[in-house]
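In: I need the structure of the sequence given here:
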Amino acid sequence: MKQRNLQTLYQAHPTKDGAGVKILRTAIQSNLQAFDPFLLLDEIVSDDADDYMAGFPEHPHRGFETVTYMQEGRMRHRDHMGNERVLEPGAVQWMTAGRGVIHSEMPEQTEGKMHGFQLWLNLPAKEKMQPAAYKEFSASEIPIVNLGTHSTVKIIAGTLSLEQDAVSGPIQGKSTQPDFYDVHVAAGETVTLPLKEENTALIYTFEGRLQIRETVRTAQLLPHSMAKLSQGDHVILHAEEVGGRALILSGKPIKEPIVNWGPFVMNTSEEIEQAIYDYNQGNLV
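Out: Reported below is the predicted structural model:
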């Protein structure tokens, strides 16, 4: 067994997107190949409605998948395929943009806390022009596994294989073989999570504090930081006087050229130009 260690640590930075929504962004465009197949992770977290009420009005995507995971608050999704749903706390939306999707995500509340994540996951060239697809899963459809005495993990995508059992999340059958976990490590506990050895693996800490137990040191993970892990088949996480929560992301690298422009992610500049032309001509979807 080979233990994964901290390779690089990135801090999320504040920015705005949509119609002016304040977000924390871990932008990895500066070195996309190193994070392959992941493209972007955004976190919305605010008690002030002025920070999120403008929402994300109608906009396009092509060439990748978006994963929206709500913690608190409610967001209404609408798209050109006729899907319209309200994401409740704990729900997950998995949207394959493929050839093209036009959608909006707007707050379904005028006060209170809004807390959620959106992950961008790349598609291989042969799948970029597939028809768009949309799936949504409520909190009750996402399995929760106990780890240790008080620690837990929610399995959104992939399969978590532990000694006693293997538990699968609702998202399966993707070519990038994504594992997407929401892990809570209780104060004073240590958990070991298996990860596919060949996959890129990331940890985004969003609550409390966590440590990566390594062979020669302990790496500290503060809130709103993204850790890229070295190669290996498992990671050991520990929480001391306070517990911590993090998203664990693992995916199979695509190993193809990546060219991105705003809401489009393709393999060549010519394909980006075609996406822009198609959208302007009303032929994206």
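In: use CA for all of it now, contacts and neighbours both
Out: Fine.
In: can you give me the helices for the stretch 1-150 of the chain?
Out: Counting by DSSP state H, counting those that start in this stretch, the stretch 1-150 of the chain forms helices over residues 32-35, given from the N-terminal end onward.
In: all strands for it, in order.
Out: With DSSP state E, counting those that start in this stretch applied, the stretch 1-150 of the chain shows strands at 6-11, 13-17, 21-27, 38-46, 56-61, 64-72, 75-79, 84-87, 92-96, 101-107, 114-122, 133-137, 144-147, listed in chain order.
In: which ones are touching I156?
Out: With contact taken as CA atoms under 8 Å, 6 or more residues apart in numbering, I156 is in contact with V92, I142, P143, G169, P170, I171, D179, F180, Y181, D182.
In: ok, the residue positioned nearest the centre of the chain - contacts?
Out: Nearest to the centroid of the C-alpha atoms of the chain, with distances taken as CA atoms, centre = their mean, sits L119, at 3.1 Å. Neighbour list for L119: F38, L39, L40, L41, D42, T66, V67, T68 [criterion: CA under 8 Å, 6+ apart].
In: most neighbours among those, which one?
Out: The most crowded member of the contacts of L119, judged by other CA atoms under 10 Å, is F38 (29 neighbours).
In: just give me the neighbour total for the closest residue to that residue other than its chain neighbours.
Out: If the residues on either side of it in the chain are set aside, F38 comes closest to L121, at 4.8 Å by CA to CA, 6 or more residues apart in numbering. For L121, the neighbour count with other CA under 10 Å is 21.
In: one more to put side by side:
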Amino acid sequence: MTSSLNVPPNAVKQARDVERLIVGQATSDGAGVKLTRVLTQPLQRRLDPFLMLDAFGTDNPDDYIGGFPDHPHRGFETITYMIAGRMRHRDSAGHEGLLQNGGVQWMTAGRGIIHSELPEQEAGRMEGFQLWLNLPAKDKMSAPWYRDIQSDAIPEFSTDAGVKVRVIAGESHGVQGAMQREATQPLYLDLYLPDEASFEQILPATHNAFVYVYQGGLVMGETTVPSQRMAILKNQVDRDGAIMKAQGPTRALLIAGQPLNEPIAQYGPFVMNSNEEIFQAVADFKAGRLA
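Out: Down below sits the predicted model:
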């Protein structure tokens, strides 16, 4: 769903500054899948409503071939965005889908679900991201939900400067994204900026926001954001958006959302509001009540 029309720039009057740069932590998950944890648990309060961002990208099948066998979730949403490669999703609610180049899988774990994400390739590159988006307390025990969004269903547009924008969630330059969420109002953009091109995005002052550069580099105000770095943007009441300029051809994610300002209790794949709710989630899983 690509728009070839030029769109007017978002008129950012005063851009947010970069608060700090974050280096992701190399780790593994599932059956030994190697990845970089960019948004870690200590940053959850600061980047509320986002709980985690993992980046994975490799040409070595040994780094991903085991995939993510059956595992549970409760209390939040997972958003998996595949840049390259193919993974098959199956879950205990009966959903199944193939995640492939440019596509997104959006899953609401709600009161509980068990799912698997397994590669459907034995060679070649696999690259993508998984973002965890919190649910408000009132929705944590909602029914599980799942949607496959194929690449051609993600709205895209190009700016006058040649910046290609994929609008996974939220709204950018008048273009509505593939997904909307009322409570958290997530903005999720995948940006391709040609060398020296600039991009502006209006952001509500109340929203927490960050940029993750996964190819190339950006300049934001007085801060250079190199590849494989996350820039947390300051919360400044007098600032109305973000402005970035590419240093060489660059790809980056711009993510923002309305904080829930609720307690966060996490134990592995369960994210609730209290320890008591976590104990119940573990007990329900052990008793087979998430299946």
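In: please state their TM-score.
Out: The TM-score (TM-score structural alignment, normalised by the length of structure 1) is 0.94; 276 aligned residues with a CA RMSD of 1.1 Å.
In: circling back to that earlier point, closest one to R245 of structure 1 among the strands of the stretch 1-150 of structure 1?
Out: Distances from R245 of structure 1 to each of the strands of the stretch 1-150 of structure 1 were compared using CA to CA; the minimum, 11.7 Å, belongs to strand 64-72.
In: rewinding a little: how about the residue nearest to the centre of structure 1, what's its partner in structure 2?
Out: When the structures are aligned by TM-score structural alignment, the residue of structure 2 matched to L119 of structure 1 is L131.
In: from G257 of structure 2, how far out is its match?
Out: For L131 of structure 2, the distance to G257 of structure 2 (CA to CA, to the nearest Å) stands at 12 Å.
In: what is in contact with these two at once?
Out: Shared contacts of L131 of structure 2 and G257, defined by CA under 8 Å, 6+ apart, are found at F50.
In: thinking again about what came up before, contacts only, for the residue nearest to F38 of structure 1.
Out: Here L121 of structure 1 is in contact with P37, F38, L39, L40, F64, E65, T66, V67 (CA under 8 Å, 6+ apart).
In: neighbours around the fifth one, how many?
Out: Right, F64 of structure 1. The burial metric for F64 of structure 1, expressed as a neighbour count using other CA under 10 Å, is 28.
In: next up, the contacts around the aligned partner of it in structure 2.
Out: F64 of structure 1 is assigned F76 in structure 2 as its aligned equivalent, the criterion being TM-score structural alignment. Applying CA under 8 Å, 6+ apart, we find F76 of structure 2 in contact with T108, A109, G110, W132, L133, N134, L135, K140, V271.
In: what's in contact with stretch 117-126 of structure 2?
Out: 56-61, 64-70, 82-90.
In: emit the ChimeraX select command for whichever of the residues you listed are buried.
Out: To isolate the buried ones among those in ChimeraX, judged by 16 or more other CA atoms under 10 Å, type:
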select :56,57,58,61,64,65,66,67,68,70,82,83,84,85,86,87,88,89,90
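In: if we can go back for a sec, can you say which of the contacts of I156 of structure 1 are buried?
Out: Using 16+ other CA under 10 Å as the burial test, these include V92, I142, G169, P170, I171, D179, F180, Y181, D182 as buried.
In: tell me which of those residues fall in strands.
Out: Here DSSP state E is the test, and the buried ones among the contacts of I156 of structure 1 give V92, D179, F180, Y181, D182 as lying in strands.
In: so what does the first one match up with in structure 2?
Out: The alignment partner of V92 of structure 1 in structure 2, by TM-score structural alignment, is V104.
In: picking that back up, and of the strands of the stretch 1-150 of structure 1, who's closest to I203 of structure 1?
Out: From the strands of the stretch 1-150 of structure 1, taking CA to CA, the stretch that ends up closest is strand 6-11, at 9.4 Å.
In: residues in structure 2 aligned with the closest one?
Out: Using TM-score structural alignment, the match for strand 6-11 of structure 1 in structure 2 runs over residues 18-23.
In: so what's the gap between that stretch and the chain middle?
Out: The chain centre lies 17 Å from the centre of stretch 18-23 of structure 2; the measure is CA atoms, centre = their mean, to the nearest Å.
In: cool, stretch 92-103 of structure 2 as well?
Out: A distance of 16 Å separates the centroid of the chain from that of stretch 92-103 of structure 2, by CA atoms, centre = their mean.
In: what's in contact with it?
Out: Stretch 92-103 of structure 2 is contacted from outside by 81-90, 105, 113-115, 144, 146, 148-151, 154, 291, using CA under 8 Å, 6+ apart.
In: rerun that using 6 Å as the cut-off
Out: Judged by CA atoms under 6 Å, 6 or more residues apart in numbering, the contacts made with stretch 92-103 of structure 2 from elsewhere in the structure are 81-90, 114, 149-151, 291.
In: aligned to G288 of structure 2, what sits in structure 1?
Out: Using TM-score structural alignment as the criterion, G288 of structure 2 maps onto G282 of structure 1.
In: part of a strand, is its match?
Out: No - with the criterion set as DSSP: H, G, I helix; E, B strand; the rest coil, the secondary structure at G282 of structure 1 is coil rather than a strand.
In: now it: how far from P60 of structure 1?
Out: Between G282 of structure 1 and P60 of structure 1 the computed distance is 11 Å (CA to CA).
In: and those two? Which one has more around it.
Out: Under the criterion of other CA under 10 Å, the comparison of G282 of structure 1 against P60 puts P60 first, with 20 against 9.
In: residues touching the more buried one, list them.
Out: Shown here is P60 of structure 1, whose contacts under the criterion CA under 6 Å, 6+ apart are V101, I102.
In: go with 7 Å
Out: Contacts for P60 of structure 1 were tallied using CA atoms under 7 Å, 6 or more residues apart in numbering; they are G100, V101, I102, H103, P263.
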